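Trainee: Sharing a model prediction with you, sequence too.
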Amino acid sequence: MKELAYLNKFFFKYKWQLLPGVLFVIISNFFAVLPAQIIRIAFDLVNENIALYRLFNGFDKQSLILDIFGSSLLLFGGLVIVIALIRGLFLFFMRQTIILTSRHIEFDLKNEIYNQYQKLSLAFYRRNNTGDLMNRVTEDVSRVRMYVGPAIMYTINTSVLFVLIIIAMLSVNVKLALYCLAPLPLLAITIYYVNSIINHKSEKIQRRLSTLSSFVQETFSGIRVVKSYVRENNIRDGFAKESEAYKSESLDLVKVQAFFFPTMLLMVGLSTIITIYIGGLQVMNGKISSGNIAEFIVYVNQLTFPVTSLGWVTSLVQRAAASQKRINQFLKTKPEIINPNPNPLKVNGAISFQNVSFTYPDTGIKALKNVSFEIKEGELLAIIGRTGSGKSTIANLVMRMYDVDEGEIKIDHTNIKYLNLEDYRSQTGFVPQEVFLFSDTIARNIAFGQDQLDMQKVEKAAKDAAVYKNIIAFDKKFETFIGERGITLSGGQKQRVSIARAIIKSPQILIFDDCLSAVDTKTEEEILNSLGNVMKGKTSILIAHRVSTIKNADKIIVLDNGEIVEHGTHHLLMNKKGVYFELYEKQLLEEQQELS
């Protein structure tokens, strides 16, 4: 229960909804106990009236006694029905308060998890797969809701009913009550033993479900690759294997529960047999009436549902505890990137790297080693280098997706760690190497960073990104719906839509992380010419593989194995005839071979 203690704050928040629910539980159970006492009176009345009826056999008053007897039974029957209706009304109120509150708690918990996800850094998402993240905010929360709703409701209901019935039984005959309740300690031991088994198996089931969800999510995300390589049968076999593992774990839990419920029913049946036997002896000794036996049997049968539901509630609580444990793991994860400064920020665009070194926490790869450079306001810095040289790492560090291990990054002469992160990122346009587009219209994808959809700005951004002509060629133009991850568009179109999304907000810093790799040289030149006007007066970082993309930059740095091996302008680096010159010559040769 220590994992479920996290939910106590929600119980306190909704205490004024829960407390009336508890009151309705007590009232409904009070009316649940009354029918047994009415049945005892009616049963004794039947015995007495039968004897009286036989005594007046042959007399005229016998029919009068029969009428009185029938009316009395009808009255008692009517009372039982009325009490049942009153109890049903309070049960309705109980569900309307407790179950409704559980839905509010479910809503709050989902939002809290989702907000926590948004606070966590990029490194967290590299360590955890999407399917598992989704499963914790959906399936795990649903199981927790079964605890805060039905499980708690039935626990309170069962506890109150137990107390009221035991008090009623003890008030009639202590000896008979003790004999009837004798099997309950054995039942408690059984529940304690089975609880640990259910808890262990519930955790295994949730882990299996996360694995299965991840498998499905990954398959559907990469469906084009699956179809291209004709791996449908292998994927189907993999899914069947994961499903079989999940089914096996679930069946193991069902087997435990299948043993649990009959055992509890056996204990209740044993109590009924004891009630009849011991009660019969008490009647013969004149200590209780036969109506008391009927009353005790009703009490024992009333305990049947609470006892059987105890196993179900136990299962709910254990599965909820397993799910809450998984949820708590992420809720207790501290964000590696925090926003320490709430003060408004105006970005001018000066960027400085001072002896920066960085190692990716999840892989241990040292991406940057003692890197230093400066960009003045409004300058264009170009970064070039081989694959894996650390170019994208610089872009991620400027966006503060990660914090540096050594050295510091300054924006406008202030350490990036002490800036208002939201304000800083809102004034920075970032086009990542891996383009991600949402399942929405092209217009909404371009205007993603805007509070309102301004079509004039959207169209201008599309023109600056040289994608306007492609968009208006579609039947629905800017209202064309993009499939998941932009599957409707070509690679070059996706990159240009991503560029339009970055420049529409007129940021002071622009970062292009190899965003022109999927376009031809002619389109690249068209985009760069359009961006020339956009980038005027703004600090820009252009990461590329092709020298032709960056030759007009104010500064160029050449990276190799996480270190700056050369820096300067295009002409200066060409005259050095070093790494940059070799890259230029190699790419020029490749272009000539393609043309020939």
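Mentor: Now that the structure is in, tell me what you want to look at. Numbers count the residues shown, from 1 in each chain.

Trainee: Please count neighbours and contacts with C-alpha atoms only from this point.
Mentor: Fine.

Trainee: Please name the residues that touch the residue most central in space within the chain.
Mentor: By CA atoms, centre = their mean, the chain has its centre lying nearest to Val137, at 0.8 Å. Counting by CA atoms under 8 Å, 6 or more residues apart in numbering, Val137 touches 110, 113-114, 327.

Trainee: Take this one as well and set it beside the first:
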Amino acid sequence: MKHLAYLNKYFFKYKYYLLLGILFTLISNLFGIIPAQVVRHALQMVKANVDLYLLFDQAELQNSTYSLFTYSITFFGLVILGMAILKGIFLFAVRQTLIVMSRHIEYDLKNEIYAHYQTLPLSFYKQNSTGDLMARISEDVSKVRMYVGPSLMYLINMVILVFLVLSYMFSVNARLTWYVLIPMPILSLSIFIVSSIVNKRSEQIQKSLSNLSTFVQEAFSGIRVIKSFAKEEEFIADFAKESNVYKDKSMDLTKVDSLFSPSIMFLIGLSTVICVYVGGQEIISGRLTPGNITEFIMYVFMLTWPLTALGWTSSQIQRAAASQKRINEFLFTKTDIVSEENLKPEVKGKIVFDNVSFKYPDTGIEALKNISFEVNPGESLAIIGTTGSGKSTIANLILRLYNTGSGTIKIDNHEIKSFEIPYLRNQMSFVPQDVFLFSDTISNNIKFGNNEVTELEVKEAARNADLLENIERFDQKFETKLGERGITLSGGQKQRVSLARAIIKNPKILILDDCLSAVDTTTENTILNNLRSVMEGKTTILISHRVSNARLADKIIVLDEGRIVEFGDHKTLIQSPGAYRELYELQSNSEELIEEKYS
């Protein structure tokens, strides 16, 4: 139960639901126990009246005795019916408190997990699969709800009922009660053993389910690749293998569950046999009446359902414990991206890197080595380099998606770690290399950068990204609904929507990470010309492997294997031999060859 102890704060929050549920359970069980005593009195009354009826055979009093007899039987029957109705009413109230409480806890827990996910660093998402994250917030939370709802309800009902029934049984005959309880230690031991097995197998099932969810999520996300390589049959076979693993583990758990309930029923049946045998001896000795034995047997049968449900409840609690353990693993994971001072100064846009080095925590790759540069407010800096040279890492560090390994980054002479993180990121716009669009309209995807803009501003941002003409061709224009991850659009269109989203935010710092790699040269030139006005007054970081993008920048740095190998402006670098000039000539020659080929 140590993992489930995390939920105690929710029980305290919804304590009134819990307390009312316990009260209603107590009342409903009282109305369930009273009929057993009514039956005892009815049997004793029947026995006495039958003897009296036979005594007045052929006498006038016999009719009166019969009338009294039938009246009493009817009265006892109505009392039992009334108790059943009242018990049903309070059972309804039990569900309206305890089950409703479980739904509130499920809602709160899902929100807590999702909110916590948002605080975790980028490295966490690189180390954990999307399918596993989804399984913990959906399947695992559902298992936990079964504990805080139905399992808890049945457990409370069992405890109260056992206490009430045993109290009545001991008050009637302690010797018979002790005999009836003989199978109970065996029952407790079997529950303990089975619960341990169920807990272990439940953990294995949840891990298998996470693997299955991850496989399906990746298959659906990469469906175009799967179809283009005609790999559908292979993926169907792989899915069958993963499903088979999940099925086998589920079957192993089902075998344990299927043996558990019959064992409990056997032990309860044994209690009934003991009750009849020992009770018969007590009747012969004159210490009990047949009505008492009937009452006892009814009590034993009252215990049948709660003790049978104990097996199911125990299984559900163990499954919930396994799921809550998995949830806690992520909830107890804390981010190291925290603010040291929560500063919110006015940002002008000066950026300083001072001997910054960085190694990715998940791979151990050293991406930057003693990087130093300075960008003044309103200036633009182009970062050029080959794939893997560390360009995107600089963008991630400015956005503070990672902490620096060594060295310092300052913005307006304040160390970046002193800024309140949401405030810092709100001063920036970022166009990532790997574009992500939401399953929403084009308009809302652009407004994601700033929800308070007008439709005219949305159109202007689209025009600056050279996207307006494309959008106008769609039937629903800006209200065109995009598919998952923007699948409706081409690669170049997605990049331009992402660019418009960044432009409309009107930030102090604009970071463009190879955002024009999927557009043609003509479109690129148009966008670059439009960006000249957009970049005015903003500190701009242009990251690219294309030299053509660097021409806009006031300063240029060339990276190679995480180090700065050249620094200057376009005019200076193009005149001196080096990596920048070599890259410029190589790309210029390639473009000329392409133009000659298709001219």
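Mentor: Yep, it's here. Not measured: the values here are computed from a predicted model.

Trainee: Let me have the contacts of Val137 of the first structure in CSV, extended by distance to Val317 of the first structure and secondary structure.
Mentor: What follows is the contacts of Val137 of the first structure, written out as CSV (distance: CA to CA, whole Å; DSSP: H, G, I helix; E, B strand; the rest coil):
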residue, distance to Val317 of the first structure, secondary structure
Lys110, 19, helix
Ile113, 20, helix
Tyr114, 23, helix
Ile327, 15, helix
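
Trainee: Name the member of those residues with the most neighbours.
Mentor: Ile327 (21 neighbours; other CA atoms under 10 Å).

Trainee: excluding its backbone neighbours, what's nearest it?
Mentor: Arg136 (6.1 Å; CA to CA, 6 or more residues apart in numbering).

Trainee: can you count the residues close to Asp248 of the second structure?
Mentor: 12.

Trainee: Translate it into the numbering of the first structure.
Mentor: Aligned counterpart of Asp248 of the second structure in the first structure: Ser248 (TM-score structural alignment).

Trainee: Relative to Gln217 of the first structure, how far out is that match?
Mentor: Counting by CA to CA, to the nearest Å, the separation of Ser248 of the first structure from Gln217 of the first structure is 22 Å.

Trainee: can you check Arg207 of the first structure too?
Mentor: 15 Å.

Trainee: again with Ser540 of the first structure
Mentor: 36 Å.

Trainee: Which stretches in the first structure count as strands?
Mentor: With DSSP state E, the ranges of strands along the first structure come out as 351-359, 366-375, 380-385, 406-411, 414-415, 428-431, 509-513, 539-544, 555-560, 563-568.

Trainee: would you turn these into a markdown table with mean neighbour count and distance to Ala443 of the first structure?
Mentor: Formatted as a markdown table, the strands of the first structure follow (neighbours: other CA atoms under 10 Å; distance: least, CA to CA, whole Å):
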| stretch | mean neighbour count | distance to Ala443 of the first structure |
| --- | --- | --- |
| strand 351-359 | 20 | 32 |
| strand 366-375 | 18 | 33 |
| strand 380-385 | 26 | 28 |
| strand 406-411 | 19 | 32 |
| strand 414-415 | 14 | 36 |
| strand 428-431 | 24 | 17 |
| strand 509-513 | 26 | 21 |
| strand 539-544 | 25 | 25 |
| strand 555-560 | 22 | 34 |
| strand 563-568 | 17 | 39 |
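
Trainee: Dump those to CSV, plus distance to Ala182 of the first structure.
Mentor: As requested, these are exported to CSV (distance: least, CA to CA, whole Å):
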stretch, distance to Ala182 of the first structure
strand 351-359, 65
strand 366-375, 68
strand 380-385, 80
strand 406-411, 70
strand 414-415, 72
strand 428-431, 72
strand 509-513, 74
strand 539-544, 79
strand 555-560, 79
strand 563-568, 78
